[in-house]
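Student: give me the fold of what follows.
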Amino acid sequence: MVTPPLPAVRGRLTPKAPLSPLVWFKTGGPAEWLFEPADVEDLAGFLAALDPATPVYPLGLGSNLIVRDGGLPGVVVRLGKPLSYAKVGDDGTTLVCGGGTSGILVSSTARDAGIAGVEFLRSIPGTVGGFVRMNGGAYGREVADVLVDCTVVLRNGRIATLAAADLGYTYRHSALPEGAIVVAATFRGTPGDPAAIGAEMDRIAAEREASQPLRSRTGGSTFKNPAGHKAWALIDAAGCRGLTRGDAQVSEKHCNFLLNVGNATSAQIEALGEEVRDKVKAQSGVTLEWEIQRVGVEA
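Tutor: Alright, predicted model coming up:
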């Protein structure tokens, strides 16, 4: 556990900060400390001075995340407005973005500048830091296809720039150093017509709205697609559509989504996910792998 005093900061440090309002499921316990840095240098200085044994966890929009009911020990780092920006590069086809920037802002900035190729980021419910780490993707494209490089603050406070080739990208995975926090990234697109780019973004948004329970308390896509399979189809075939545990439910609209339909606990949501994995394994022989991150301690 963290023992005050913590290193001095220019941003905001909050003890015993509730995390449930910050995650999409609206469940889970508090952070021992929540740190919202003023800028990259504030974060770097804090991590350099922080006891190396103190756990540090970066938090984006809280979409693909279950925070367990006992909360998170150590320090949760949330990149706010100072690190939420998207700027067009000097060459006119790159976008320089802060680690706290939403996929919607990245893709909208690209559209307005006539940069094609990053429309799919419109559909990723997270921030640059999260989808760079996870190689987020949708509609046939992924971050590995468009990332030039990223800037990270390592756990020891050192700032480093890593090329996309250094990240060892595979499906929904990167070899980003343990404890590294992505504070900026550069994406490359191609010249395009803003109207055509906007139309593609609208198509993606409409398709998501039609097929996914976007207006529910959910964590997004729950399990990775196994090689040669679609996770939702395996879950459906195992009879899990609409399955419940307390107020946790497998979505009837898209059964690779778990929902909090009332006052579910994180424990109920996670247990429901494990029940789905067991049923799919028994029915198909396929072991589903969690895509949603599960962090913290049980109550």
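
Student: CA only for contacts and neighbour counts going forward, please
Tutor: Fine.

Student: what sits against the most centrally placed residue in the chain?
Tutor: When C-alpha atoms, centre = their mean is applied to the chain, the residue found nearest the centroid is G130 (4.0 Å). Taking C-alpha atoms under 8 Å, 6 or more residues apart in numbering as the criterion, G130 is in contact with G60, G99, G136, V182.

Student: nearest to G92, of those residues?
Tutor: G99 (20.4 Å; C-alpha to C-alpha).

Student: and the closest one, how many neighbours?
Tutor: A count of nearby residues for G99, using other C-alpha atoms under 10 Å, gives 30.

Student: how about it: what's its closest non-neighbour residue?
Tutor: Spatial nearest neighbour of G99, chain neighbours left out: V183 (4.1 Å); criterion: C-alpha to C-alpha, 6 or more residues apart in numbering.

Student: the one you found and L61, how far apart?
Tutor: 14 Å (C-alpha to C-alpha, to the nearest Å).

Student: from the contacts of G130, which would you call buried?
Tutor: Buried members of those, counted by 16 or more other C-alpha atoms under 10 Å: G60, G99, G136, V182.

Student: go ahead and confirm the second one touches A86.
Tutor: Right, G99. No: with contact defined as C-alpha atoms under 8 Å, G99 does not reach A86; the gap is 9.8 Å.

Student: thinking again about what came up before, assumed the residue nearest to the centre of the chain was part of a strand.
Tutor: No: applying DSSP: H, G, I helix; E, B strand; the rest coil, one finds G130 to be helix, outside a strand.

Student: and for comparison, fold this next one:
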Amino acid sequence: MIVLATSPSHLIDQLPKPRGRLTADAPLGPQTWFRTGGPAEVLFRPADTEDLAAFLQALPEEVPVTVLGVGSNLLVRDGGVKGVVIRLQRGFTGIRVDGQDVIAGAGALDLNVALTARDHSLAGLEFLSGIPGTIGGALRMNAGAYNGELSHVLMAAEAVDRAGAVHNVGPAEMGFSYRHSDAPMDWIFTSATLRGMPGDQLAIARRIAEIDAARTDSQPRSRTGGSTFMNPPGHKAWELIDQAGCRGLRLGGAQVSEKHCNFLINLGEASAADIEALGEEVRRRVYEKSGVLLQWEIRRIGEPASSGHGVEG
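Tutor: Here you go, the predicted structure:
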């Protein structure tokens, strides 16, 4: 175990001592795709599932717990995140194949799972190559893209709850719906078993290449959090945003992408407050124009800090 210590009054000194790594006041902004936001009071990188379960079992109930993936669909507010932020890295990124099943750690990148399935001539998981996140995040939000979603391929999932108990569940117990799972919010997913089907490796590779080309053509490759708002029933969020005149709209260092207006981008110096306020302004304008209230798809966590910029555009 590695502990980066600070003053005796810091939360880190009150925590159980795991085999993994504890870091006080760890910057989170650089670990997110937006590249902005405040620090974690304590960041915990568990060594494995047993280490995570033992730590949670011994953790005082009053200490808040937040889970961080690769930060692709996440906005960390400028005041940072209180309590313990858990990031599953080494020990949770492995991927193996057993027949038609792909067993992946929750920290494994969705893209790497798709590529592993390709290498074993397993079809049906190509859509994961178009989702910029980890399997743990995909489980939590029933991630989907390019005519596929996790609920279509999940066979089993493993999770650890806030009390340190380990749960093994099937898809029926996940309560999947559009971009949502009914799994308890205190569950931290640690692995998933996904079912592929035998396919032609070249055809699978072509499909992954098509998805990559479609993303390159339609989505900005910049400091962004991916799709900002969920598609409302019967609508496409980007069309509503465009119709409301929000394409290119700016607030401080944040902007609605000119390329795909359901993406917010950090132009370089945006605060998390800039990005969140811009998103709320987009919601306001869309509602005023169409009567549709957009719902955030990007997860926003942490404490706000004061800011003050005007909207341009």
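
Student: any idea what the TM-score is?
Tutor: For these two chains in superposition, a TM-score of 0.98 is obtained (TM-score structural alignment, normalised by the length of the first structure); 296 aligned residues with a C-alpha RMSD of 0.9 Å.

Student: helices of the stretch 1-150 of the first structure, residue ranges please.
Tutor: 40-49, 103-113, 128-133 (DSSP state H, counting those that start in this stretch).

Student: I'd like the contacts of G130 of the first structure as a markdown table, with distance to R241 of the first structure appended.
Tutor: Output for the contacts of G130 of the first structure, formatted as a markdown table (distance: C-alpha to C-alpha, whole Å):
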| residue | distance to R241 of the first structure |
| --- | --- |
| G60 | 29 |
| G99 | 35 |
| G136 | 25 |
| V182 | 36 |
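
Student: out of the residues you listed, which one sits closest to A231 of the first structure?
Tutor: When those are compared against A231 of the first structure (criterion: C-alpha to C-alpha), the nearest one is G136, at 16.2 Å.

Student: does that closest one touch I124 like I think?
Tutor: Yes: the criterion here is C-alpha under 8 Å, and G136 of the first structure meets it with I124 at 7.1 Å.

Student: who's more crowded, V183 and L61 of the first structure?
Tutor: V183 (24 against 21).

Student: what's the more buried one aligned with over in the second structure?
Tutor: Aligned by TM-score structural alignment, V183 of the first structure pairs with T190 of the second structure.

Student: tell me which helix or strand its match sits in.
Tutor: According to DSSP states H and E, T190 of the second structure maps onto strand 188-195.

Student: which other residues reach the very next helix or strand once past that strand?
Tutor: Moving toward the C-terminus from strand 188-195 of the second structure, the next helix or strand (DSSP H and E) is strand 197-198. Contact with strand 197-198 of the second structure is made by Q100, S121, L122, A123, G124, as judged by C-alpha under 8 Å, 6+ apart.

Student: roughly how far apart are A117 of the second structure and G107 of the second structure?
Tutor: 17 Å.

Student: out of the two, which sits in the busier spot?
Tutor: A117 (30 against 26).

Student: next up, the contacts around the more buried one.
Tutor: If you count contacts by C-alpha under 8 Å, 6+ apart, then A117 of the second structure has V97, V102, A123, L125, G196 around it.

Student: so what corresponds to the first one in the first structure?
Tutor: Just to be clear, that refers to V97 of the second structure. Using TM-score structural alignment, V97 of the second structure sits opposite V88 in the first structure.

Student: list the contacts of the closest residue in space to its match that isn't next to it in sequence.
Tutor: With C-alpha to C-alpha, 6+ apart as the criterion, V88 of the first structure has its nearest non-adjacent residue at 4.6 Å, and that residue is L95. For L95 of the first structure, the contact set (C-alpha under 8 Å, 6+ apart) comprises A86, K87, V88, G89, V106, A110, T186, F187, R188.

Student: burial measure for the residue mapped onto Y178 of the second structure from the first structure, as a count.
Tutor: Here Y178 of the second structure is matched to Y171 in the first structure, going by TM-score structural alignment. The tally of other residues near Y171 of the first structure (other C-alpha under 10 Å) stands at 14.

Student: wait, Y171 of the first structure touches A138, no?
Tutor: No: Y171 of the first structure is beyond contact range of A138, at 11.3 Å (criterion: C-alpha under 8 Å).

Student: picking that back up, separation between the match of Y178 of the second structure and A8 of the first structure?
Tutor: 39 Å.

Student: ok, now V153 of the first structure?
Tutor: 17 Å.

Student: quick one: which of the two has more around it?
Tutor: V153 (24 against 13).

Student: nearest spatial neighbour of the corresponding residue of the second structure for the more buried one, chain-adjacent residues omitted?
Tutor: Counting by TM-score structural alignment, V153 of the first structure lines up with V160 in the second structure. Leaving aside its sequence neighbours, V160 of the second structure sits nearest to V166 (C-alpha to C-alpha, 6+ apart; 4.5 Å).

Student: please apply the same query to H260 of the second structure.
Tutor: According to C-alpha to C-alpha, 6+ apart, the nearest residue to H260 of the second structure is Q219 (5.7 Å).

Student: for Q283 of the first structure, same thing?
Tutor: A238 (5.7 Å).

Student: so the equivalent of the one you found over in the second structure versus K289 of the second structure, what's the distance?
Tutor: Taking TM-score structural alignment for the superposition, A238 of the first structure sits opposite A244 in the second structure. Distance, A244 of the second structure to K289 of the second structure, by C-alpha to C-alpha: 6 Å.

Student: of those two, who's got more company?
Tutor: Counted by other C-alpha under 10 Å, A244 of the second structure and K289 do not tie: A244 has more neighbours, with 18 against 14.

Student: list the contacts for that one?
Tutor: R285, V286, K289, S290 are the contacts of A244 of the second structure under C-alpha under 8 Å, 6+ apart.

Student: pull out the buried residues from the residues you listed.
Tutor: The buried subset of the contacts of A244 of the second structure - by 16+ other C-alpha under 10 Å - is R285, V286.

Student: quick one: what's aligned to the residue nearest to the centre of the first structure in the second structure?
Tutor: Per TM-score structural alignment, G130 of the first structure is aligned with G137.

Student: before we move on, back to that, does the match of V97 of the second structure touch A113 like I think?
Tutor: Yes: contact criterion C-alpha under 8 Å: V88 of the first structure and A113 qualify, at 7.4 Å.

Student: show me where the stretch 151-299 of the first structure has its strands.
Tutor: Using DSSP state E, counting those that start in this stretch, the strands of the stretch 151-299 of the first structure run over 159-163, 181-188, 190-191, 218-221, 244-245, 248-250, 257-260, 293-295.

Student: which residue, other than its chain neighbours, is closest to P15 of the first structure?
Tutor: W33 (4.5 Å).

Student: looking for the alignment partner of the one you found in the second structure.
Tutor: Match for W33 of the first structure (TM-score structural alignment): V42.
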